[in-house]
Every structure is written in C-alpha cells, then in structure tokens.
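**Student:** Just need the structure, nothing else, for what follows:
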Amino acid sequence: MHWTGHTILITGGGSGIGAGLAAAMHYAGNQVLIAGRRVQALKAVAHQHPGMAYLPLDQSDPSEVRVFAEEVVRRHPRLNVLVNNAGIVRAEDLCAPDPDVVVEVTSTNLLGPLLLTTHLLPVLRCRPSAAIVNVTSSLAFVPKATLPTYSATKAAMHSYTESLRFQLRHSTVRVVEVPPPRVRLETDALGDEHGIAVSTFVEEVMSSLTAHPEADEIVVPTARRLRFAERRGVYTQQFNAVNPVDPKGRP
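**Tutor:** Have a look, this model is predicted:
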C-alpha cells in the first residue's frame, strides 16, 4: 500500500505520536481526520495544517464510539485508513490497587479501539484499498511492572492485531502494527527522559512505510530491543532492565 491519496482517521491526534503522524500523513498527500477527547488540542493541530479535519471522541465510552463511527462515515465517505493510536498511561501500585484506573485504561486502550475497528470494518472492507494501523507499544512484549494495565492492554492489542490480520488476509484491508519504543511526550507519565523524540519516531515510521509498503509491522530501531527480546533469548535480561529493583527489593 502506497501511503498517499487516502482518507485517514487518526485517534489521539491532538498531541504526541498521533499529532506527529497526522502532520506527516497530511503532507504526504492524504486527507487526514484527527480525533480525541481534547477539542482545543485537536483544533490547534488542525489549524497548523490547513485542510486537516477533526472530530471529538472519547473512546472509553462505547456508545460514543458507535455514534462517532457513523458520523465519520457520513462526513468522510471515502475513509479507507484507520490508525488506532489513542491511549492513556497510568502508573499503578498493585499493593494498593485502584479499580478505577483499571477500568479507565482498559476502556480507553483496548475496548475503545476494538469497538471503533468493529464499527468501521464493514466500510473499510468495501474499499478497493484500505488499512488498519494499530499503534501498540514495545511494552506489549516486555512489560513495565509499574504500568501493569497499560502493558496488558498493549499486549492484548498485539494479539488482536495478529488475529485481525489473519482473518482479513483475503480482503483488501492491510493490517499493520506499530509498536513504539519509549517516546518523549510533553507530559510523560513514564517519567522517562531517555526516549526518542516524537519527530524522530514519526520520521522513522513514515520512512519504513514508504520503503516497505507491504510490511505487516513497523519496528523502528530503538523498539527492536524489547520487541524481539523473547525471540533472541534475552527476555529475562530485558525485563530486568525495564524493571530495575533497588537494594531494598522495591521496584
């Protein structure tokens, strides 16, 4: 699939990776629609890139996802690419668990994109060329223990993506997974200043999509350490590196 001339919906497009991908795909010659919960952030991104459209979406609400999908198809009948990027990160102490965090993270990171995909699949399958891009995380393959629900939702999205690709293998819909490494965001719940910049990540993703238009997965160089840890037989070492323990035995 050549990444130009499409109508693309990107969730979580008001900041971070979503905003970066939206800008890159917009200037690659696509009609881009961004969605997210923060309307002012969406407006700001769309204003920076004339011709880009936006619609509000809280994908943690199943009824809102259904109505949103109907509105997208009505306003953008040529939609043929869905980028499931929206997600939230919440640190958790499972010695003092908070059920509300589990519900919030799971509904936003897993249930939301699954429902949005389900609502839009009938439309995408009618297109002569279409794609679903699921932005997961390298933590789907080596979890960060302080982000247990987040890591679990990303692992589940990886599994769903594999199943989705298999079931659509004879259709016109390509299914692509993009598992980011640590990426520096404006407000980083990971508390990690060592990740790569959004601009660098987006540039590497777009370069790979262009060079390998039929790829099922786009793994940028800094994501390979965790993505392929088990395959390379270094899972335990990488798990310990992601989850260092202090001398008192606390994470």
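
**Student:** hey, let's count contacts and neighbours off CA atoms from now on
**Tutor:** Fine.

**Student:** show me the contacts for the nearest residue to V102 once chain neighbours are set aside.
**Tutor:** Leaving aside its chain neighbours, V102 sits nearest to T149 (6.2 Å; criterion: Cα to Cα, 6 or more residues apart in numbering). Residues near T149 by Cα atoms under 8 Å, 6 or more residues apart in numbering: 102, 105-106.

**Student:** for K144, helix, strand, or coil?
**Tutor:** The assignment at K144 comes out as coil when based on DSSP: H, G, I helix; E, B strand; the rest coil.

**Student:** Report the contact partners of it.
**Tutor:** 151, 239, 242-243.

**Student:** Neighbour-wise, which one of those leads?
**Tutor:** For the contacts of K144, counting by other Cα atoms under 10 Å, the largest number of neighbours falls to S151: 24 neighbours.

**Student:** Please, where are all the strands along the stretch 1-150 of the chain?
**Tutor:** 7-11, 31-36, 53-56, 81-84, 130-135 (DSSP state E, counting those that start in this stretch).

**Student:** Determine the number of other residues adjacent to the residue nearest to Q59 when sequence neighbours are not counted.
**Tutor:** Counting by Cα to Cα, 6+ apart, Q59 lies nearest to G112, which is 4.7 Å off, once chain neighbours are set aside. Look at G112: counted by other Cα under 10 Å, it has 24 neighbours.

**Student:** quick one more, to check against the first:
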Amino acid sequence: MRTTGNTIFMTGGTSGIGLELARRFRDLGNTVIISGRRQDLLDKIAAEDGIEGIALDVADPDSIAAAFAQVTSKHDVNVLVTMAGIMQPEDLRDPGHLPTAEQTIEINLLGTIRAVATFTPYLLKQSDPVILTVSSGLASVPLSITPTYSATKAAIHSYTQSLRIQLADTGIQVIEVVPPAVRTTLMNQENDERSMPLDEYLDETMTLLQQQPDADEILVDRVRILRDAERENRYDQVIGLLNSVG
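**Tutor:** Model (predicted):
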C-alpha cells in the first residue's frame, strides 16, 4: 500500500484508533472520509480536523448502500478501511447476554463483510486498490470477559485470509491491521497502563505501513505475544495471564 495520494473511506473513525489513523493518513497527503452514526460528531470533526464525514450505521445494510453511493459520487475511493466496531463485556452464564452478542456480531463481523461486499466490485476498477480490515490480538487469544468481541475478531482474521486469496489475481491488496490493547475509550482503557499508548501505537503502525508496502498484516511488537502464542507453544501461559484476575 502506498501511504500518500490515496482516497480513503473508513467505516467508523470518529474516535480512538480510527480517528487518529484518519488524521495520520490525512497528514501524509491522503484524502480521508470517515463515517459514523452521530452526525453531530462528524460535523465537529469536520470543523476541527478538516476530515469529511458521512453518516453510516454498519448494522444497517441500507445505510451501507447509501453511504457507498454518497462517497463514490464525490470521490474516487481506492482504499476501504473497515474500522467500525464495538466491545462489550458479557456473562455467558446469563442468557441476558444474547442481545449484546448479536449486536457485536452485527457490527463487527457482518458490518465488515457487508462493507467489503459493497465496495469490492467498485475497487476492482480503481488504481492501487486496498482493503484494510481491523482485527485484534484477541483474535488469537480471547479475553474471556468479551467473548463475542474476541470471536468476531477471530472471524475477521479468518475472513481476511480468504479474501486475500480470492482477490490475489485482481490487484486489490488486502491488509489486516492487528492492534493490541490500546489506550482508548474502548472498554474504558484510556488510562490503563497495561495498554499501549495511542500515539505509540499509531507511530509504529504508520512506520510499518511505510516500510512494508506489500505487507499482509500490520503487527506492532506489543501484539506479538498474542498473535504468536500458539505458534510458539505459549498459548496456555498467555491465555492464563490475559484472563487472570487482579
């Protein structure tokens, strides 16, 4: 992936990693369009950061179709970033967790699949097309208090691998971005010293994108303890440490 001169559409991007990634891409000379459910927040970001926003609810297929029509009528998008997602705790002993699980699957997994399905035929006609999916270190080692989130990220990892293989002869580059725990408002981690500072995460991520333009995965050092746990025969140790109390 080239890191300048793109027109990038991002599902999500109004906070946390998504917003900071949008800013970093903008600063490198890309046109970036973010999306989200809250028009007031999109307007605020447009006024303060100069980043265009489009209303989008990835849980609604009609909203995805409308956002696609809107953004492609104004811009020659060549990069899709599927950033939108939620992370909620669940108690699997309580059947009341089911609505949370269903919403998480709808947004994290189906939202990704629907966005990719909508944009792929269009991207096939573009120059230097790229799809960036966003999984997590928890795709490899689950956090037990967020079981469906972890499961959706594992599914996105698998889906991205299949997508890459199916699109291998099309010219569309498929990249999986794999964050560790990062200090954002997701799960109230903004002050968690065990999580990676947001600026440090984006610094390393952008460096990897620039230094490895043909990369299939963007793996910062902090996420490798999770991603490499099974391969290095450390899975039992890592899942125990990740899910230890206190």
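
**Student:** Let me see the TM-score of these two.
**Tutor:** TM-score of the superposed chains, computed with TM-score structural alignment, normalised by the length of structure 2, equals 0.95; 244 aligned residues with a Cα RMSD of 1.5 Å.

**Student:** re the thing from before, would a markdown table of the strands of the stretch 1-150 of structure 1 with distance to R165 of structure 1 be doable?
**Tutor:** Listed next are the strands of the stretch 1-150 of structure 1 as a markdown table, based on distance: least, Cα to Cα, whole Å:
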| stretch | distance to R165 of structure 1 |
| --- | --- |
| strand 7-11 | 19 |
| strand 31-36 | 23 |
| strand 53-56 | 27 |
| strand 81-84 | 14 |
| strand 130-135 | 9 |
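
**Student:** would TSV of these with mean neighbour count be doable?
**Tutor:** Rendered in TSV, the data for the strands of the stretch 1-150 of structure 1 read as follows (neighbours: other Cα atoms under 10 Å):
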stretch	mean neighbour count
strand 7-11	25
strand 31-36	25
strand 53-56	20
strand 81-84	25
strand 130-135	23
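
**Student:** if I look at the spatially closest residue to R182 of structure 1 that is not a sequence neighbour, how far off is A140 of structure 1?
**Tutor:** Leaving aside its sequence neighbours, R182 of structure 1 sits nearest to G195 (Cα to Cα, 6+ apart; 4.4 Å). Going from G195 of structure 1 to A140 of structure 1 by Cα to Cα, to the nearest Å gives 16 Å.

**Student:** thinking again about what came up before, next up, the contacts around the residue nearest to R182 of structure 1.
**Tutor:** 181-184.

**Student:** can you do 10 Å?
**Tutor:** 181-185, 201, 222 (Cα atoms under 10 Å, 6 or more residues apart in numbering).

**Student:** for T4 of structure 2, same thing?
**Tutor:** Per Cα under 10 Å, 6+ apart, neighbours of T4 of structure 2: 25-31, 210.

**Student:** Quick check: the farthest pair among these?
**Tutor:** T31 and Q210 (17.0 Å; Cα to Cα).

**Student:** Can you list the buried residues in the longest helix anywhere in structure 2?
**Tutor:** The residue-count maximum for a helix in structure 2 (DSSP state H) belongs to helix 147-166. Buried residues in helix 147-166 of structure 2, counted by 16 or more other Cα atoms under 10 Å: 147-157, 160-161, 163-164.

**Student:** With stretch 116-125 of structure 1 instead?
**Tutor:** Result for stretch 116-125 of structure 1 [16+ other Cα under 10 Å]: buried residues 116-117, 119-121, 124-125.

**Student:** Which of these fall in helices?
**Tutor:** Filtering the buried residues of stretch 116-125 of structure 1 for helices - DSSP H - leaves 116-117, 119-121, 124.

**Student:** what would those look like in JSON lines with distance to I17 of structure 1?
**Tutor:** Output for these, formatted as JSON lines (distance: Cα to Cα, whole Å):
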{"residue": "L116", "distance to I17 of structure 1": "19"}
{"residue": "T117", "distance to I17 of structure 1": "19"}
{"residue": "H119", "distance to I17 of structure 1": "24"}
{"residue": "L120", "distance to I17 of structure 1": "22"}
{"residue": "L121", "distance to I17 of structure 1": "23"}
{"residue": "L124", "distance to I17 of structure 1": "23"}
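
**Student:** quick one: which of those is nearest G13 of structure 1?
**Tutor:** Using Cα to Cα, those come closest to G13 of structure 1 at L116, 15.1 Å.

**Student:** buried set for the helix or strand encompassing D203 of structure 2?
**Tutor:** Assessed by DSSP states H and E, D203 of structure 2 sits inside helix 198-211. Neighbour-count burial for helix 198-211 of structure 2, counted by 16+ other Cα under 10 Å, picks out 198, 201-202, 205-206, 208-209.

**Student:** Perfect, that will be all.
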